[in-house]
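> The following comprises the amino acid sequence and a computationally predicted model.
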Amino acid sequence: MKQQYQQFEQLLQAFLPAEQIISDPLRTLAYGTDASFYRLIPQLVLRPETEQDVAQIVKLAQQQNIPVTFRAAGTSLSGQAITDSVLIQLRDGWRSYSVNEDASQISLQPGVIGGQANKALAPFNKKIGPDPASINTAMIGGIAANNASGMCCGTAQNSYRTLHSMKLVLADGTLLDTGDTQSAAKFRNSHKGLLTALESLALQTRSNENLRQRIEHKYRLKNTTGYALNSLVDYEDPIEIMKHLMIGSEGTLGFISEITYNTVDEHPNKASALIFFPTVRTTCEAVAILKQTPVSAVEMMDRAGLRSIENKAGMPDFIKQLPDDAAALLVETRSGCPDHLAQQVDAIKASIAALETVQPVEFTTDPAEYSKYWAIRKGLFPAVGAMRETGTTVIIEDVAFPVPQLAEAVHDLHQIFEKWHYDEALIFGHALEGNLHFVFTQSFDSQAETDRYEGLMDDVANMVVDKYDGSLKAEHGTGRNMAPYVEKEWGSEAYALMWEIKELFDPNNILNPGVLLNRNAHVHLENLKPLPAADPLVDKCIECGFCEPTCPSRDLTLTPRQRIVIWREIARLEASGEDSQRLAELRKEYLYQGIDTCAACGLCSTTCPVGINTGDLTRSVRSRNNENHTKLAQWLAEHYGGVMKVSKAAFMGADLTHAVIGSKAMSAICDTTRKISGGRVQKWTPSMPKAAPKINTQRPVTNPDAPKVVYLPSCASRAMGPARGDEDQTSLADKTEQLLRKAGFEVIYPDNLDQLCCGMPFQSKGMFDAADFKASETDTMLLAATQNGEYPVLSDTSPCSLRLKDNTDQRLRLLDTVEFIHEYLLDRLVITPAKETVALHITCSTTRMGVADKLKQIVEACVTDVVIPEDITCCGFAGDKGFSTPELNESALRTLKPAVAGCKTGYSTSRTCEIGLSHHSGIDYKSIIYLLDRVSQPKLSNQDTTPENKLIQAHTPDQ
């Protein structure tokens, strides 16, 4: 078997670059993991960039009889995107899209994230129909291949119903564009046998009255169990049948290389209400009534679900007193007109006025308020994941019932949970469609636990199918999880028809075999994923992959999910004592893949359902690896002023050499030296800063009545000046002081400034004691300078601001540049917007502090046009990683240059980030302080607009 894959790999090398063929044990495990509770490790992971490459791979796989599986984001829950053979993974080459003139259609490659598609359509008040909860992570290829729906799309706006055309790669490697008449005509000639057989199947199905009625009956509900047999009833043209069969086929019939959707309206006016009912029955009665009203979404939460979030911040106290049978509905209605929206709200409230509710029904149109409601609903799944015992997995199932029988179905599910002792299980879902999700925790560490799970699933299948004739999978796809139950749900005749379809499209069974259709009655109990205890920092990870789009190393090495996967495997091997050689190899490879190339930026925590910051794990491992350097770190911390002098001297020396020999020679010499040294010499680029001049901290007071601010320039600002060739050669510290004085402030510097540091350089390397020492030292100096918090503190570098906020006295009102400008400077300056287009980089720290929107508002007030590159999250410079591991910075910013091609300048809030941004964009990036200073003038009477007491009153700025 191994020899077969080695031969296959050699043949692939004829047309795929080496970096697109992955076979090492660490990455095949990491890249092969998805969000399901199954694990298979691929022999090869391939990353082709074009549909021609995919076609060649599939042709070769046919010749060698090697199965292939297609993978988009890997957020699928039912085991449909894993394999122990060849995994074809979508990366950069699959992210193009185009919107037609009136935005009625959007064409998307399969690697486009669903949320990005909606961002492209937002200016037109349009969106794609499917709206899965994972839309900000899930890619279009997976959304279409699973016929994923969501909270608002129902059955009318899913991929099947909004499909216009698609491009395909079939099992024999043939390319077909169903939207191109020439391609379609050519295909009709070359694949006449396939199309004739498909047409015959459709004719037989429509002629078979019992089967036709069965199909129509099954699709009265949301249903993704098995193939889309409704395509055989809904369409007569075999190409139309073919493309609709592809929807929900989970990569078992072909590869969707592009899909064109008919878009749907995204109404700008929305109103939501969270309505509590005393019983499930009353709740379900309300659902049946609301189905006849102008609602766009009705989400149900049972008492167990409400109990899981009742102690969270912001939850009303009365939730804790709800009766055991209570439930809630989250109702939303939308309209293009505010007046019409108000009428809809009145109609909805009137329709359920006769039903008993726990609290009065109140709708809100405030986005901040209804966003809280949706956060409650979306928090139910992760709430279970966060509470589960270490070593267990969290499973979410997905069934649908006729709405009139919803109350009885909920009761039956609760009875099954009680029978099998799933006491923590909770129910929520898209009640308007009768679609319910139930979530529970499960251990697979013993046969008894596996048997318990099997008993649960058998009982659920019997109840859903035999009693209600419902759907065992409404929107999560069949996968391996429900494949043994497809025949039970559909019956033998429809099941046989599905096998005919599979054999017609994929006669050699090489496309994702075993998924969707599987004659192994126990496939859902095999290849179960181990989730051993690895580290309390990450043990709650459910491997959903929501973190991945934010990670700067996602296309270089590993994502946060993948780092955790490998760390868990290392922990498992250590605990079991097995395969010491594999353990040693993983540990060695993980140093680079998992530790050295992790920016530890923490952005993963902002999208993680359970709030995990994988950077904390990275810093913890670095701390363990650097135990021998603890004393050195403490010495450096205690002599930080000297360290700063050495750093400035190094920048000064590098700049003098640069001035003498020029950029080209300097780059060549430094690159060669770095190569010879094995990467020990730091990376140099023409964007490298000069040494910053010493800050004059003893300027005379010119206006004793002026409001006071304590200014803390970061060590980066104190050491690094502008780059050689920058238009403005003023240092950031001088520019900031200049702007503050322009706005009428007296600027105070803390004592012993050269020695101060937030501790970030030490924390990032796992030197926690030294980091805390520096933060404590800075805290003491700031308290003294501010008169124990009487004056605000301006911190000019966002990463430092974030750390200081978490590690200084609560009396200090420490403000990041963004916060200080937004809170205090905008009102004290006259701004004349410059007529130019600039680029804006929002640092990871700015995002984590929750001030990204304020940063946008500041820059939008200063210029006529702002470009924020869509694919750029953290820049990957990560303090000094841009010098020591420059490939991380390069990978994170690989799409930056074309994105900012029309921009004159770029702005941000971190000096180190700006070095990498300048180098990889071709334009100069600098602090937003420079922009605001350039376009502003002082007001004649600052005191009239912003009284001094606004600065000295005790309050906590908005985060």
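Thanks, I have it.

> going forward, measure contacts between C-alpha atoms and count neighbours the same way
Will do.

> before we move on, what SS does Ala273 have?
strand (DSSP: H, G, I helix; E, B strand; the rest coil).

> Test my guess that it contacts Thr333.
No - using CA atoms under 8 Å, Ala273 makes no contact with Thr333, being 9.2 Å away.

> Show residues contacting stretch 609-628.
379, 382-383, 385-386, 535, 537-538, 540-541, 546, 560, 563-564, 594-595, 598-605, 763-768 (CA atoms under 8 Å, 6 or more residues apart in numbering).

> A further structure is provided below for comparison with the first:
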Amino acid sequence: MLQGAYREFHQRILETLPARRVFTDPLSTLAYGTDASCYRLTPKVVIKSESEDEVRAILREAASLQLPVTFRAAGTSLSGQAVSDSILVVASHGWKRLQVLDDGRAIRLQPGVIGAEANAALLPYGRKIGPDPATINSAMIGGIVNNNSSGMCCGTAQNSYRTLRSLRLLLADGTLLDTGDAASVAAFRTSHAGLLAQLAALRQRVLADDALAAKIARKYKMKNTTGYSLNALLDFADPVDMLAHLMVGSEGTLGFVAEVTYHTVEEHPHKASALVFYPDIQTACDAVQRLAQHKDVVSSAELLDRASLRSVENKAGVPEIIRTLGPDAAAILIETRAASADSLAANVAFIEQHIGDIATLDGIRFTSDAAEYTQFWNIRKGMFPSVGAMRAAETTVIIEDVAFPIEHLAEGTLKLQALFRQFGYHEAIIFGHALEGNLHFVFTPNFSGPAEIARYEAFLEAVCQLVAVEYEGALKAEHGTGRNMAPFVELEWGATAFRLMQEIKALFDPAGILNPDVIITADKQLHIRDLKPIPAANPLIDKCIECGFCEVMCPSRAITLTPRQRIVANREMAQLEKQGDSEQLAELRRAYQYAGDETCTTCGLCETACPVGINTGSLTSLLREAGQSDIGWATANTLASNFATAAAGARLGLKALDTLHAVAGDAATGAIMRGLRKVVGRKIPYWTPYFPRAAGKLQLATGQAHSQRQVVYLPSCLTRTFAPAGNMPDSRPLNEVVASVLGKAGYRLIYPDNLANLCCGTPFKSKGAADAAQQKVNEVEAALLAATENGRWPVIIDNGVCTAALLDGIHDPRLRILDVTTFVQEEAAQYLRFVPQDETVALHVVCSMKKKGQSASLNALARRCASKVIEPAGITCCGFAGDKGFSHPELNESALTGLQQQVAGCCGGFSTSATCEIGLSSHSGIPYQHLMVLVDKASQPLR
């Protein structure tokens, strides 16, 4: 229950924003109390904003009540800058606008655009944004700008500060400034003349202080995100330019960035990499110093210490030499890029000659083979998750980020290693962007008691003395100051520069309400307060490091909880249960039922983005299984044993609905079904004009009856139950379409016996009825062994979800199971002639097929059949999830946000699951059917 000023704020803000985007309940505030850092603060109010007017209203009401406000995008921040115990404003799902400008030479982005999405939009132009953080597939532009993120290749020349063209921002007083709009700038020069004059005065003070000016210039030759971007006072004479560049890296403490326009950089198509091993750190750093003099040739040089190499040495594909390295060895992963193959070869030759006289353990060998250099980079990217996966229970993974002057890189690295030994962090590893003197080190402290916290505090203070005092480096090179290094900003910069930063904060935020204590704090213990607990909850999720990489893949991310937030909630519930707090536990469990369970599709795509391989869908399935009642188990087992009867009952229900629809039409049918849902609830399916019709009696065409080419075909239960809606371009049952294609290719089709009773088990598994699911898998396995004559013939399935389920569930090596699309692309295509249709089509690869690595195969098959194929960006799992689209249509709608705009120019869409196609059709504005419909249309027998 909110009290005092927060209660008043909540009441006021509900007059402006819809209640569905304002949260004060314990589950939502807990879920948003976590970012990728080692801190947790639980906000009083969470607001999912969607417009500048909303943010202005939030700032106005918060200021009037003196309540702090923190902004957040993806929450992949590592230094605690995206958590708050006050008002947290989320600027992600409502902030997705993207516009490519000037033939790709610039791009305008809102804060909720993911970095990789921006690069995907620029790819056709051979361009990309300058910042390239390792989190680019998850991090959003709001965080990339506000942390001045860099990465492996961007260095100091292509970060947000250097590639900024203009900003659109809201100041704490609600004023909107668009630095790319002349009228906006002119109005601001009048309304905020005093602020601009004070910025100009700060610049004059810096220029008059030779020592301070020299220090600022020197520190920004390195990567440096500690404190505010004081280089803006040196680099620009116009106070508007100073203001814009001070906002970069300000972590939401000076204002709200509503939009950024970047100058883009060239994305060279030709790349080569070499993993070079050296006998020790000093020798490796000697090579780095030479490479750093030629950044026009060397795109990246990643330093890897022996401990980091040891963390991945037993993984598949890792070079054998790594296992044989001595205790002092190190490596550099070098990459060079060029516009042409000849230029690339020249770069490689230059690098080999330039560092060729420095002793190595295995020579210098570059490769331009994409598979080989990708393996090298996977080794580098796998180091952080390897430490996370191997850590002890209830420990925290921390990745720190410092920079040494390049000439002191070797000394700094060796002294860091000595500190690890001194403080007992023997699991710690070091790797980093060596061209910039930027090192990351990963270690796993335990914050379970005062002694461990004291050890961490002493270690961190020793690191700060080493980096900031002894070598005058940067305590934060690219991860942002946050709460983590705020107490040490003055130590790094000195009193004069720190006072300058305090004045900047006061100029922009005189009331001190914007993200207080981040960057500027008076609390010297801030970095050891509010440390995040990591209690053991379930072996399936205990390795989670709460980084948030999974969130971009989750279909429920914009409507309820993400995988990270589900894990946070389960950890909290496990802790409450351990403490015996039954009241809070019951409250969380009630809220979690809908937000955590009912709206989880269990698609498992989160696993594909998780650095430690966690499938939160598996946790949901396990919880559903544990929550099954005896009646639920009995019902599931009865349905499994009488599946043919149950399917026949479903067809009868569909026939009744078909009759109603034929008489009443779309509008009336929709109204009747909505009325029934209001009375009966979610057991009445949500109806749309794309609702399937009842399948008729299955016509089992055999294709070429006497062909030597034979295949066993298992039509899915959906194919046997559903027929396409009457408004679909092709109303044939799917099995007839498949038979048509394979008949043209000269195949004889064999069908398993007892077909009406066969099911892959997915409907039961998704509800937690594991025994019933296994029963159905066993039945299918037996039927397929018989039909294939113990594996003589391949098996094809016509639903991608069922294909994946049987690939996972059937382990008999005699059975070769393929999705029908894979079979056509890889085998049957040789017996077909394709005539690509002159049309643009949309393709949706269902989540199970994505997990099985089938996206490229489906895309290739679609491209055989149509002149242009579009795979909409940002659409992962469609959220229909078998029957979720019938029971929880809001999940399907949310997961497909933005689809209609992306497929507006398409004449049709294609996928590989009947239920997914229902939701895709409903939310795209175009009909979606099975990809085999397009294949049948575009293929002819090979004569």
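Cool, got the structure. These numbers were taken from a predicted model, which means no experiment stands behind them.

> before we move on, the earlier item: looking at the contacts of stretch 609-628 of structure 1, which are in helices?
Of the contacts of stretch 609-628 of structure 1, the ones assigned to helices by DSSP state H are 382-383, 385-386, 560, 563-564, 604-605, 763, 768.

> so which of those residues is the most crowded?
Pro560 (33 neighbours; other CA atoms under 10 Å).

> can you pull out the strands in the stretch 601-750 of structure 1?
For the stretch 601-750 of structure 1, strands defined by DSSP state E, counting those that start in this stretch occupy the ranges 689-691, 708-712, 720-723, 746-748.

> In which helix or strand does the counterpart of Val439 of structure 1 in structure 2 reside?
In structure 2, the residue paired with Val439 of structure 1 according to TM-score structural alignment is Val442. Applying DSSP states H and E as the criterion places Val442 of structure 2 in strand 438-443.

> which residues of structure 2 does the lengthiest helix in structure 1 align to?
Secondary structure of structure 1 read by DSSP H shows that its longest helix is helix 640-676. Aligning helix 640-676 of structure 1 against structure 2 (TM-score structural alignment) gives residues 643-679.

> again with stretch 389-409 of structure 1
Stretch 389-409 of structure 1 maps onto residues 392-412 of structure 2, going by TM-score structural alignment.

> Over to stretch 297-313 of structure 1?
Taking TM-score structural alignment, stretch 297-313 of structure 1 hits residues 300-316 over in structure 2.

> Contacts only, for Ala852 of structure 1.
842, 846.

> just Ser257 of structure 1 next, same as before
Neighbours of Ser257 of structure 1 in contact, by CA under 8 Å, 6+ apart: 51, 109-110, 141, 166-169.

> Among those residues, which lie within strands?
Secondary structure from DSSP state E places 166-169 of the contacts of Ser257 of structure 1 in strands.

> Would you format those as CSV with neighbour count and distance to Glu578 of structure 1 included?
Listed next are those as CSV, based on neighbours: other CA atoms under 10 Å; distance: CA to CA, whole Å:
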residue, neighbour count, distance to Glu578 of structure 1
Met166, 22, 48
Lys167, 21, 47
Leu168, 23, 44
Val169, 22, 42
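
> Closest one of these to Leu40 of structure 1?
Val169 (24.5 Å; CA to CA).

> Perfect, I'm done here.
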